[in-house]
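Participant: structure for the following, please:
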Amino acid sequence: MADFSQPDDRRGAEFVDVNLRGARFVRSDLSGAVMRGVDVSGADIDAPWLFDGGNFLRVNGVDVVPFVEAELNRRFPGRAERRAGDPDGLRAAWAALERTWSATLERVAAMPAGTVDISVDGEWSFAQTLRHLVMATDTWLRKAILEVEQPYHPIGQPNVEYGTDGYDLSVFASAAPSYEEVLDARAGRQAMVRAYLATVSQDQLSLARRNPWAPGQPEAVLSCLHTILDEEWEHHRYAIRDLEAIEAESHL
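Facilitator: Down below sits the predicted model:
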């Protein structure tokens, strides 16, 4: 398979009568791409930023974003509350997330031993996903909102494929921790979010903080909390997707 990777730049390129069957696009910018007379049967698109305000994706002239958003909210009860703008709404949104993850942990516990370490299509395993959520909580709660000088738990899983600006990789464990250690760290970070939301006021939600990835860019506390909620729901969706693939494979 041909490999087109950075620093290749094909902005504005035109592909005519090109066979892209089975091609895989990872961390690629396809925004504004125009496709005409294309066969996309069986295509699988995962675009977590699709639901940011103002974005659209047209298929045969129809913006499908509202339909996708509604379907995801139907599949994952509580997801629709992730944009809550007041303390009570945020507390309810977080409680829904904790219930969702609790049910998923029970599901994983009932699966064969070793399931938590299986990677599907090169994606993070379930254990790695939980480790990344530890890191995400540390980034947006402990570093951004609470302004803790050294916010990161060593068990956290940074996403180095998207760059390492904003954290020192030396603080993270070089060896994979046990699943029990991951569960303990994850539960501790969930409790931190719960405790913060228990006392946060409406005025505090509007306070300015520094974006952890762009320190010169101000970020409201509410925006930081929304990022935490987005991270939680997106990675839960990925986890469920991969668990279903693992279960399907085991039944072949």
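Participant: C-alpha only now, for contacts and for neighbours.
Facilitator: Will do.
Participant: flag every buried residue along stretch 192-199.
Facilitator: Neighbour-count burial for stretch 192-199 flags Met192, Val193, Arg194, Leu197 (criterion: 16 or more other Cα atoms under 10 Å).
Participant: so what's the residue count around Leu225?
Facilitator: Applying other Cα atoms under 10 Å, we find 25 residues neighbouring Leu225.
Participant: same thing with the one 4 residues further on?
Facilitator: Neighbours of Leu229 under the rule other Cα under 10 Å: 21.
Participant: before we move on, what about Ile228?
Facilitator: Neighbours of Ile228 (other Cα under 10 Å): 21.
Participant: need the buried residues of stretch 192-199 in JSON lines with distance to Gly85 and secondary structure, can you?
Facilitator: Output for the buried residues of stretch 192-199, formatted as JSON lines (distance: Cα to Cα, whole Å; DSSP: H, G, I helix; E, B strand; the rest coil):
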{"residue": "Met192", "distance to Gly85": "19", "secondary structure": "helix"}
{"residue": "Val193", "distance to Gly85": "16", "secondary structure": "helix"}
{"residue": "Arg194", "distance to Gly85": "16", "secondary structure": "helix"}
{"residue": "Leu197", "distance to Gly85": "12", "secondary structure": "helix"}
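Participant: quick one, strands of the stretch 151-252 of the chain?
Facilitator: 208-210, 218-220 (DSSP state E, counting those that start in this stretch).
Participant: other SSEs contacting the first one?
Facilitator: What it means is strand 208-210. Counting contacts by 3 or more Cα pairs under 8 Å, 6 or more residues apart in numbering; DSSP states H and E, strand 208-210 is packed against strand 218-220.
Participant: if you set the cut-off to 10 Å instead, what comes out?
Facilitator: On a contact count with 3 or more Cα pairs under 10 Å, 6 or more residues apart in numbering; DSSP states H and E, strand 208-210 meets strand 218-220, helix 221-250.
Participant: I have a second one here; can you model it like the first so I can compare?
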Amino acid sequence: MTTYSGTEEFAGARFIKANFTGATFRFSDVSGVRMRAVDVNGLDIDSHDLFFGTLYVNGVDVVPLVEAELNRQFPGRELQNAQTLDGLREGWLAVQSAWETTVAGAPPDAVHAQVDGEWSLAQTLRHLILATDTWLRGAILRVPQPFHEIGQIFTGAEDMGFDMSIFRADPPEFSEIRIVRAERQQMVTDFLATATPELLSQEREAPWAGDDWRPTVGDCIRVILEEEWAHLRYIRRDLALLASATADST
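Facilitator: As a prediction, the model looks like this:
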């Protein structure tokens, strides 16, 4: 199988009667791609940022339909965009309850299992530790070095010049991950318990270099909620696939 990585050669290209059966696109820019008279049976699209744009199928923007269905599947998810303090508190309780159920129901042998190169449950919880450190401890509370050493940073961070020496080289035990994760969850709970509407409206610096966005404190909390719901969906998807594979093998 041929792999194209970091290429710009297909930008603006035209594909006529081309065969992409079984092809995989990862970390790629397909914005503005137009498909006409194509066979899309089994086409599988997964985009964390889907709700920021549009996706037309037969002239219909399906993004609102997808969002409504995800909100149905994950009660409380709609509150990730809440603009009030009460809404953010309710949304945080909802996603934490969903995570508690998911982690408690995960088989021990599935904790470190990966599906198609995606993060395992253990790695995902480590990434959510990092997300809390980034947006609460870093952006909101302005802690100079906010990151815990077991945090899992996003793919490509090292290429962007991020100091990876902050993080521990050896993967931690799942028990330690659970402890640190619980500590970070409590930090968000405690912050929301004492926050005020005035505090939510205050501006902060974006946590990543080169980002000129000036988020409010409320925006930072909403990013945490988006991260929590997005990765919960990924993990439930992958745990279901692992369970299905186990059932098929037996």
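Participant: possible to save the buried residues of stretch 192-199 of structure 1 as TSV with distance to Trp213 of structure 1?
Facilitator: Below are the buried residues of stretch 192-199 of structure 1 laid out as TSV (distance: Cα to Cα, whole Å):
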residue	distance to Trp213 of structure 1
Met192	21
Val193	20
Arg194	24
Leu197	23
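Participant: circling back: let me have the helices and strands packed on strand 208-210 of structure 1 in TSV, extended by distance to Arg83 of structure 1.
Facilitator: Shown next, in TSV, are these (distance: least, Cα to Cα, whole Å):
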stretch	distance to Arg83 of structure 1
strand 218-220	14
helix 221-250	6
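Participant: looking at the ones you listed, which is closest to Leu133 of structure 1?
Facilitator: Distance to Leu133 of structure 1, taken as Cα to Cα, is lowest for helix 221-250 among these, at 6.9 Å.
Participant: once aligned to structure 2, how far is that closest one on average?
Facilitator: The superposed helix 221-250 of structure 1 is, by mean Cα distance after the TM-score superposition for structure 1, a mean 0.5 Å from where its aligned residues fall in structure 2.
Participant: show where that helix falls in structure 2, residue numbers please.
Facilitator: Counting by TM-score structural alignment, helix 221-250 of structure 1 falls onto residues 217-246 of structure 2.
Participant: may I see the buried residues of the matching stretch?
Facilitator: Buried positions in stretch 217-246 of structure 2, judged by neighbour count with 16+ other Cα under 10 Å: 217-229, 231-232, 234-236, 238-239, 242.
Participant: quote the end-to-end distance of stretch 138-145 of structure 1.
Facilitator: End-to-end distance of stretch 138-145 of structure 1 (Cα to Cα, to the nearest Å): 10 Å.
Participant: one more: stretch 78-98 of structure 1?
Facilitator: 10 Å.
Participant: give me the stretch of structure 2 that it matches.
Facilitator: For stretch 78-98 of structure 1, the aligned range in structure 2 is residues 76-96, judged by TM-score structural alignment.
Participant: what do you get for stretch 195-205 of structure 1?
Facilitator: Under TM-score structural alignment, the match for stretch 195-205 of structure 1 is residues 190-200.
Participant: one step back: most tightly surrounded among the strands of the stretch 151-252 of structure 1?
Facilitator: strand 208-210 (a mean of 19; mean count of other Cα atoms under 10 Å).
Participant: how far is it from where the chain is centred?
Facilitator: 22 Å (Cα atoms, centre = their mean, to the nearest Å).
Participant: mean offset of it relative to structure 2 (after superposition)
Facilitator: With mean Cα distance after the TM-score superposition for structure 1, strand 208-210 of structure 1 departs from structure 2 by a mean of 0.7 Å once superposed.
Participant: residues in contact with that strand?
Facilitator: 140, 143-147, 215-224 (Cα atoms under 10 Å, 6 or more residues apart in numbering).
Participant: with stretch 78-98 of structure 2 instead?
Facilitator: Outside stretch 78-98 of structure 2, the residues touching it (Cα under 10 Å, 6+ apart) are 67-68, 70-72, 74-77, 99, 101-102, 185, 188-189, 191-193, 195-197, 200-201, 218-219, 221-229, 232.
Participant: so who does Arg189 of structure 1 touch?
Facilitator: Arg189 of structure 1 makes contacts with Leu133, Val134, Met135, Ala136, Thr137, Asp138, Leu141, Arg142, His153, Leu183, Ala195, as judged by Cα under 10 Å, 6+ apart.
Participant: hmm, Asp170 of structure 2 is touching Gly151, no?
Facilitator: No: judged on Cα atoms under 10 Å, Asp170 of structure 2 makes no contact with Gly151 at a distance of 11.6 Å.
Participant: who's more crowded, these two?
Facilitator: Legend: neighbour count by other Cα under 10 Å for Asp170 of structure 2 and Gly151, higher for Gly151 (26 against 7).
Participant: could I get the contacting residues of the equivalent of that one over in structure 1?
Facilitator: Using TM-score structural alignment, the equivalent of Gly151 of structure 2 in structure 1 is Gly156. Gly156 of structure 1 is in contact with 128-138, 171-173, 177, 182, 185-186, counting by Cα under 10 Å, 6+ apart.
Participant: make it 6 Å
Facilitator: Contact analysis of Gly156 of structure 1 by Cα atoms under 6 Å, 6 or more residues apart in numbering lists Arg131, His132, Val134, Met135.
Participant: okay, and which of the residues you listed map to strands?
Facilitator: Among these, no member falls in strands (criterion: DSSP state E).
Participant: out of the residues you listed, which are inside helices?
Facilitator: The helices, defined by DSSP state H, take in Arg131, His132, Val134, Met135 from the contacts of Gly156 of structure 1.
Participant: got the contact list for the second one?
Facilitator: Pointing back at His132 of structure 1 there. Contacts of His132 of structure 1 (Cα under 6 Å, 6+ apart): Gly156, Gln157.
Participant: that one matches what in structure 2?
Facilitator: Counting by TM-score structural alignment, His132 of structure 1 lines up with His127 in structure 2.
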